[in-house]
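Asker: let me see the structure of the following:
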Amino acid sequence: MRYIFGKQISLIGSTTGYHQDIRDVLRLLWTGKIKPVIHRVMPLSEGGCLQNYT
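Answerer: Next comes the predicted model:
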């Protein structure tokens, strides 16, 4: 979690589940066994309209 806050990364997902599930997913991320999929990178100046982007 310290890495996520330090890099100002957003982690978006379900708010339901167990703490152990979150720890398991974070461990998979840290070890490189799963990688986030970045669909698109857009300029911060377009941030307002991106809230409705799907």
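
Asker: switch to C-alpha atoms for all contacts and neighbour counts from now on
Answerer: Fine.

Asker: after the lengthiest helix in the chain, which helix or strand is next?
Answerer: Looking across the chain with DSSP state H, the single longest helix is helix 19-30. Using DSSP states H and E, the helix or strand that follows helix 19-30 in sequence is helix 47-50.

Asker: helices or strands next to that following helix in the packing?
Answerer: Helices and strands in packing contact with helix 47-50 are not found; criterion 3 or more Cα pairs under 8 Å, 6 or more residues apart in numbering; DSSP states H and E.

Asker: I have a second one here; can you model it like the first so I can compare?
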Amino acid sequence: MRRWSAQAKARLIEATLKPGANVSAIAREAGVATSQFGTVRNSVREAGFVIG
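Answerer: The predicted structure follows:
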């Protein structure tokens, strides 16, 4: 099981929130299931968190 640091998670989520970002490609490059990545991304957006 892979463990991600908080900084690594934030960088990945931040990359997906950029206009025109391809979530599938970012998830694939990170070795994460697209559905799992999308769920986390949506939760972050709905909570109103600002990363960066």
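
Asker: fetch the TM-score of the aligned pair.
Answerer: The TM-score (TM-score structural alignment, normalised by the length of the second structure) is 0.36; 32 aligned residues with a Cα RMSD of 3.5 Å.

Asker: list the helices and strands the longest helix of the first structure packs on?
Answerer: Helix 19-30 of the first structure packs on no helix or strand, going by 3+ Cα pairs under 8 Å, 6+ apart.

Asker: give the buried residues for that helix.
Answerer: By neighbour count on 16 or more other Cα atoms under 10 Å, the buried set for helix 19-30 of the first structure is empty.

Asker: same question, stretch 37-44 of the second structure
Answerer: So for stretch 37-44 of the second structure, counting by 16+ other Cα under 10 Å, buried means 37-38, 41, 44.

Asker: and the residues you listed, which of them are in helices?
Answerer: 37-38, 41, 44.

Asker: redo those residues as JSON lines? Include distance to Gln7 of the second structure.
Answerer: Below are those laid out as JSON lines (distance: Cα to Cα, whole Å):
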{"residue": "Phe37", "distance to Gln7 of the second structure": "15"}
{"residue": "Gly38", "distance to Gln7 of the second structure": "18"}
{"residue": "Arg41", "distance to Gln7 of the second structure": "15"}
{"residue": "Val44", "distance to Gln7 of the second structure": "14"}
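
Asker: widest-spaced pair of these?
Answerer: Longest distance between any two of those is 10.8 Å, between Phe37 and Val44; criterion Cα to Cα.

Asker: packing partners for the helix or strand hosting Ala15 of the second structure?
Answerer: Assigned by DSSP H and E, Ala15 of the second structure falls within helix 6-17. Applying 3+ Cα pairs under 8 Å, 6+ apart, one finds that helix 6-17 of the second structure contacts helix 23-30, helix 34-47.
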